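J.: I would like the atomic coordinates for the input below:
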Amino acid sequence: MPDAAAVFLCCDDGKTPMQQHPDAAGLWTATMPVAPSYRFEAHFLDGAVYGWQDAYRYGSLFHDKWSQSPNGLRLWHSLGAHCVEVSGVKGTFFAVWAPNARRVSVVGDFNHWDGRRAPMRLQHGCGIWEIFLPDVTADALYKFEVLGADGIMRLKADPYGQQAERAPGNASIVTMKSAFAWTDKDWMTTRGSRHSPDAPISIYEIHLGSWRGQGGYEGLCVSLLDYIEDMGFTHIELMPVHEHPFAGSWGYQPVGLYAPAARYGKPDQLRTFVNAAHSRGIGVILDWVPAHFPEDPHGLAMFDGTALYEHQDSREGRHPDWGTLIYNFGRREVKDFLTSNALYWLEEFHIDALRVDAVASMIYRDYSRPAGEWIPNIYGGNQNLEAIAFLQDLNTAVYREAPGIMMIAEESTSYPGVTRPVDQQGLGFGYKWNMGWMNDILRYMSRESIHKKYHHHEATFSTVYAGSEHYILPFSHDEVVHGKKSLLAKMPGDANQQFANLRALYAFMWGHPGKKLLFMGQEFAQSREWNHDENLNWWEADQPQGRAMSSFLRDLNRLYRRYPALHGSDRDGFTWVDANADQDSIFVWLRHVPNDPAPVLIAINMTPVDREVQIGLPRAGNWREILNSDAAVYGGGNLGNLGGISALDMPMQGQPYGATLTVPGLSAIWLTPDEQN
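T.: Below is the predicted model:
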């Protein structure tokens, strides 16, 4: 006990003064008979008295705890900090993997952050250090003081810490096992049908800190969920809520993968939010970041004085774009750390899906690297075979252990089989973001109308490969930052034409094969880029054009959910009626499912000139308008077809019937057969 003026050994029959060891300053010794219980008491010159129990009188709890994490899964049950009771004494069991460290101690507000007071035991063979500290209870702040193999002392947050101190602090927090009372059993048992390829999935992506800036996890339970329910989205996607010290990373540079971000609240408050969403029939998707991690001193970098979680060679271990470190996916303990983390969010927080960030950067060794600055795989190629194997094992494990969930890949290349099952040599994801469609359609829509006819293929090309994967069509946060402008501001023309173009774009998106994702603010056509330091421009949502755009998105979601033709067969439920009207920039297609009584015809005019077009139809009789983006209620000019058209016995465009359809400029018309047909 360094700095103590006196230390006593306290037994039932009194106190015995202890003596300072002559060769070790701060080490106090005494001899005592066998006693069933004893404590230490230290007195300091300022009059303070500090009492504690001897942590080393208790045997190792390691093997009992380790048995709770079979096969390297659910490691959060074994590692980290756990409130337990041993022989009637309450305290906390700490365990951390640091196989190359010379010494590891637990330091915290319970021992004056002094690494000499609680050195941990090393479990030889697995490299895990552990100790039970009596009287350390929930809410205590702690870190691990690690004397590394390189001789450097480091203070590290707990890699498995389940709660973290709010910035600027960065300590881990001892957390009681949650006793949260979930009430979402019905949702959990039926969610698989809501996530199947034939289900309507419409996702609202949100950054919690800048949506309305109120209340964090729990404070959004009413306002956000009311909004999502009213707008008709099926899922919320949370940008990363792992603990991250740098707000400007938006959560994509996490330090505490197991700790919900403290800036938004406590772990049980996040559970409250998810439970409330499920009670409304709304799924919750979490952005998850296994591709890389930052170099913050309290994080994983050089954890035990060696490249433990990362690669030693920067050509493998450092990401050139983000200045971050890349996990060593070939190391079993690192793979187990990440796989357990995925299960942690799915099981402990009832998260419905993980959207895996930056998959392309994981599976290619030369991602964003010039020649000579990357190391080929064992076959001389550029694929990261270890990362690919990790993703396959990850998806196999989570789909097996957490029924009904989705795994979503943000993968920006043409890597084959991202959503193909692992046993068919795929990566095993459920869905993949269609980045090719997103880039092509935004490039096309940003062109002046007079030039669009020369780039017609930019809007049609995605249908060539739409059935190759299970796709999500994303307009995410990445498209409205860093000088890219908001979606509205990308549109050409005057103010009215920009809104009309955006409505046409959304109609194109909601009618195109693939699930939907839209970043917050774009549903009411926010005019400026997103800024994580500012709330959305909610005043724009209250303007006539903003209200009209919200109404349009609400109706798109309603129709998308109502008509199976729009969501039930993304891979083969699409037929072009006219893909070649490039001179007029007209697009006409059918959405359908087998034995469908209500196919949907979609016609879109991407020029400001009103058109009357001849279209082929698969059925005779009346076809009624179910959507006209030029309707006055959406802010348009109210030109249309008086509610519908009649299909006549005049075959055209490969269909047995035909009709003349008015398609207003910069507008979309959706039609479906009358029920009486």
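
J.: every contact and neighbour count from this point should use C-alpha atoms.
T.: Noted.

J.: can you name the next helix or strand after the helix or strand hosting Thr396?
T.: Per DSSP states H and E: Thr396 is located in helix 385-401. The helix or strand immediately downstream of helix 385-401 is strand 406-409, counting by DSSP H and E.

J.: which is the succeeding secondary structure element to that next one?
T.: Later in the chain than strand 406-409, the nearest helix or strand by DSSP H and E is strand 431-433.

J.: so which elements touch that following strand?
T.: Counting contacts by 3 or more C-alpha pairs under 8 Å, 6 or more residues apart in numbering; DSSP states H and E, strand 431-433 is packed against strand 406-409, strand 471-475.

J.: contacts made by the helix holding Thr396 with the rest, please.
T.: For helix 385-401, contacts defined as C-alpha atoms under 8 Å, 6 or more residues apart in numbering pick out 329-330, 335, 339, 342-343, 362-363, 377, 405-407, 422, 426-429.

J.: let's see this one next, to set against the first:
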Amino acid sequence: MNATKRDNGGLRQRDIDALARAEHADPFAVLGPHPDGAGGQFVRAFLPAALSAKVISRSDGSVLAEMQQGSLPGLFSAHMAQPQDYQLVINWAGGEQVTEDPYSFGPQLGDIDMHLFAEGNHRDLAGRFGAQPMQVDGVDGVLFSVWAPNAKRVSVVGHFNNWDGRRHPMRLRHGAGVWELFLPRLGVGETYKFEVLGQDGVLPLKADPLARATELPPSTASKVAGPLGHEWRDQDWMEQRAQRHAYNAPLSIYELHVGSWQCELNDSGEVARLYNWRELAERLVPYVQELGFTHIEMLPIMEHPFGGSWGYQPLSMFAPTSRYGTAEDFAAFIDACHQGGIGVILDWVPAHFPTDEHGLARFDGTALYEYENPLEGFHQDWNTLIYNLGRNEVRGFMMASALHWLKHFHIDGLRVDAVASMLYRDYSRKAGEWVPNRHGGRENLEAIDFLRHLNGVVAHEAPGALVIAEESTSWPGVSQPSQQGGLGFDYKWNMGWMHDTLHYIQNDPVHRNHHHNEMSFGLIYAYSEHFILPISHDEVVHGKHSLIDKMPGDRWQKFANLRAYLAFMWMHPGKKLLFMGCEFGQWREWNHDQQLDWYLLQYSEHQGVKQLVGDLNRLYRELPALHEQDCQPQGFQWLIGDDAQNSVFAWLRWSSSGEPLLVVANFTPVPREGYRVGVPFAEHWQELLNTDAQEYAGSNVGNLGAVATEALPAHGQPLSLALNLPPLGVLVLKPAS
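T.: Next up is the predicted model:
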């Protein structure tokens, strides 16, 4: 073999040129150890900017060969008479590095992993792909892998190689389009990205779609994460969860945005810093317990580059945002909630993702995660891209994300955001701006199949966990089993009820008689789905006013209206959801950059609303009539639904064992004495709750705690009560035992 070839380690010029341009598609074919055909081996390493390098024995550190640079600066090679385990000693301008050769290790991802990934059925992507600390042949390091089937070359880059894509090009596993590389002597906490050479040149550096940890925004690199270092102590909760989530159990959800619920303020009242998950648990768990909610629901906590998206434009579907601490901190928060008897629901966004260049958009230079055609793949409303759920790998990616939160972090439920935008190809599009499905229809068949599959897989893999749809159309069977043609969700947000009742309550009481049916219309379809009644963050932003500021009238009337509306909601069939701040009547709209106006709780009216919410939750949880038959028509009975002139409603809620509760609501500021309401039995009815009570800062019009029945039939009932109805008030009564 001539000297020139030996200098270059026997490489052809085109291989050398491809390495120099960082375009070599198969670096393992030229780098690392290669037999010389005569019983020895060449060792080649491409180390741009290295001063020198040598090969030493891995067993005893003896020098095996000094490496030579050939015609390409940084391309080092050495020849050894016989193959043996070795290490590289590299001299850089900043010092000496001793390391194993990444190109001396064989493929690490198994064929089964690749097969399951390609068919979209790998349930634990974040546990196998991305960045996995591991030991190979006794050497500690990190296995990096990323899906980029149309890339010409992919490198992993970070501080460990000066972000130089020439240093660590990866091996392509052709069948799955996955690139992988084991880098020895790296560990947990290392920052990294992928440098991708697409068909049209090098792309902006890409964060790892499967990262389990990230840098703090606005920085965008991924971080190597180890196994979750948390010892769970929530076994009792997890064992009881399925029972707590039964349709006949109470479900009352406190929705919050983590960063703006409560913060640490400086002396001038500005936000000094956000609380860590552990600090948040110390404050939030006792508060939610005091209010009596069964669950919290958090706006998306998956890492997202833009805080103003509230988390609804996430880019790391497997990483809790670093804004509030580590994955271990997050797990400790969930654990604290569970030990405090509080379930945790996460908002989860499979509908779309942002266009940030470090993210999923045109990940390998092609529309990989999104549809190629913008009429299918671009959301005009949100300037985001739509996941191509018809693609196996994308469907598997989203499925694995859902399971990651439910299984890895013990999350009790996912609220799936923007389901309507997933179901319809013409969602928010005009004629000619959308592509029909293969049958010529407007339904997104791929998304429908995904949602049904998701709900089936979650039921099997995370028993007892809830999947809830935020779905704003009249799509049939959202919460019906998929075997019966439904989508298989456990619950659906009742957006129609929310819109109708908020519209009613915002009207001046003088005009409410013309809108009477808006409060009763929801009962016509109340059992067509398993419903959650949502007063969510969306209703208290963007000029819509806070919940109390929607109310008409003077200050007293606003508070009375708010109390009456909340009681109406809690006494209505359907599970409950209330956004933070509404529970004490915050005046200003929610601002994600500021904490709630906690100082308002020094005032009796605000304290009264908070106390009422606590009492409503207590009644809701303690009285079977208010939750046992939420999803069954026999749990509700109208007594008075047509008294539009007086804006009065009355109904019975029934438990499965036949115990009734009487609810009477007066939505005018006029007290009504001796208002007759029919009841089925009992000599006396006890007043359990009166939203006008003095303890809630009301005017204290009521019935002195109990009312005797009279033998006067009314409203189809054999007996009746003559009630004093408080102004803008709701009464709840039960038969006295």
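
J.: what's the matching range in structure 2 for stretch 313-328 of structure 1?
T.: Counting by TM-score structural alignment, stretch 313-328 of structure 1 pairs with residues 373-388 of structure 2.

J.: for stretch 445-453 of structure 1, same thing?
T.: Stretch 445-453 of structure 1 lines up with residues 505-513 of structure 2 when matched by TM-score structural alignment.

J.: so what's the gap between the matching stretch and the chain middle?
T.: Computed by C-alpha atoms, centre = their mean, to the nearest Å, the chain-centroid distance of stretch 505-513 of structure 2 equals 37 Å.

J.: first-to-last residue distance for that stretch?
T.: 11 Å (C-alpha to C-alpha, to the nearest Å).

J.: do stretch 58-73 of structure 1 as well
T.: Rule used - C-alpha to C-alpha; the end-to-end distance of stretch 58-73 of structure 1 is 27 Å.

J.: repeat for stretch 562-578 of structure 1
T.: 25 Å.

J.: now stretch 321-335 of structure 1
T.: Chord length of stretch 321-335 of structure 1, first to last residue, is 23 Å (C-alpha to C-alpha).

J.: related to what we said a few turns ago, for the helices and strands packed on strand 431-433 of structure 1, which one sits closest to Gln312 of structure 1?
T.: Counting by C-alpha to C-alpha, Gln312 of structure 1 lies closest to strand 406-409 out of those; the figure is 27.1 Å.

J.: still on that earlier bit, list the contacts of the match of stretch 313-328 of structure 1.
T.: Residues outside stretch 373-388 of structure 2 that contact it (C-alpha under 8 Å, 6+ apart) are 313, 350-355, 361, 369-371, 394-395, 425, 428, 433-435.

J.: can you say which of these are buried?
T.: 313, 350-355, 361, 369-371, 394-395, 425, 434-435 (16 or more other C-alpha atoms under 10 Å).

J.: what about the helices in the stretch 201-350 of structure 2?
T.: Remark: helices assigned in the stretch 201-350 of structure 2 by DSSP state H, counting those that start in this stretch are 235-244, 258-261, 277-291, 327-339.

J.: repeat for the stretch 501-650 of structure 1
T.: Going by DSSP H, counting those that start in this stretch, the stretch 501-650 of structure 1 shows helices at 538-541, 544-562, 564-567.

J.: want to throw the ones you listed into JSON lines with mean neighbour count and distance to Gly514 of structure 1?
T.: Listed next are the helices of the stretch 501-650 of structure 1 as JSON lines, based on neighbours: other C-alpha atoms under 10 Å; distance: least, C-alpha to C-alpha, whole Å:
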{"stretch": "helix 538-541", "mean neighbour count": "15", "distance to Gly514 of structure 1": "27"}
{"stretch": "helix 544-562", "mean neighbour count": "20", "distance to Gly514 of structure 1": "11"}
{"stretch": "helix 564-567", "mean neighbour count": "27", "distance to Gly514 of structure 1": "8"}
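
J.: let me have those helices in CSV, adding distance to Trp437 of structure 1 as columns.
T.: CSV is the format used below for those (distance: least, C-alpha to C-alpha, whole Å):
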stretch, distance to Trp437 of structure 1
helix 538-541, 28
helix 544-562, 19
helix 564-567, 17
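
J.: among those helices, which is nearest Asn382 of structure 1?
T.: Between Asn382 of structure 1 and the helices of the stretch 501-650 of structure 1, the shortest gap by C-alpha to C-alpha is with helix 564-567, which sits at 36.4 Å.

J.: can you tell me what part of structure 2 the closest one aligns to?
T.: The aligned range for helix 564-567 of structure 1 in structure 2 is 624-627, by TM-score structural alignment.

J.: residues in contact with the residue mapped onto Gly413 of structure 2 from structure 1?
T.: Per TM-score structural alignment, the equivalent position to Gly413 of structure 2 in structure 1 is Ala353. Ala353 of structure 1 makes contact with 284-286, 346, 405-408, according to C-alpha under 8 Å, 6+ apart.
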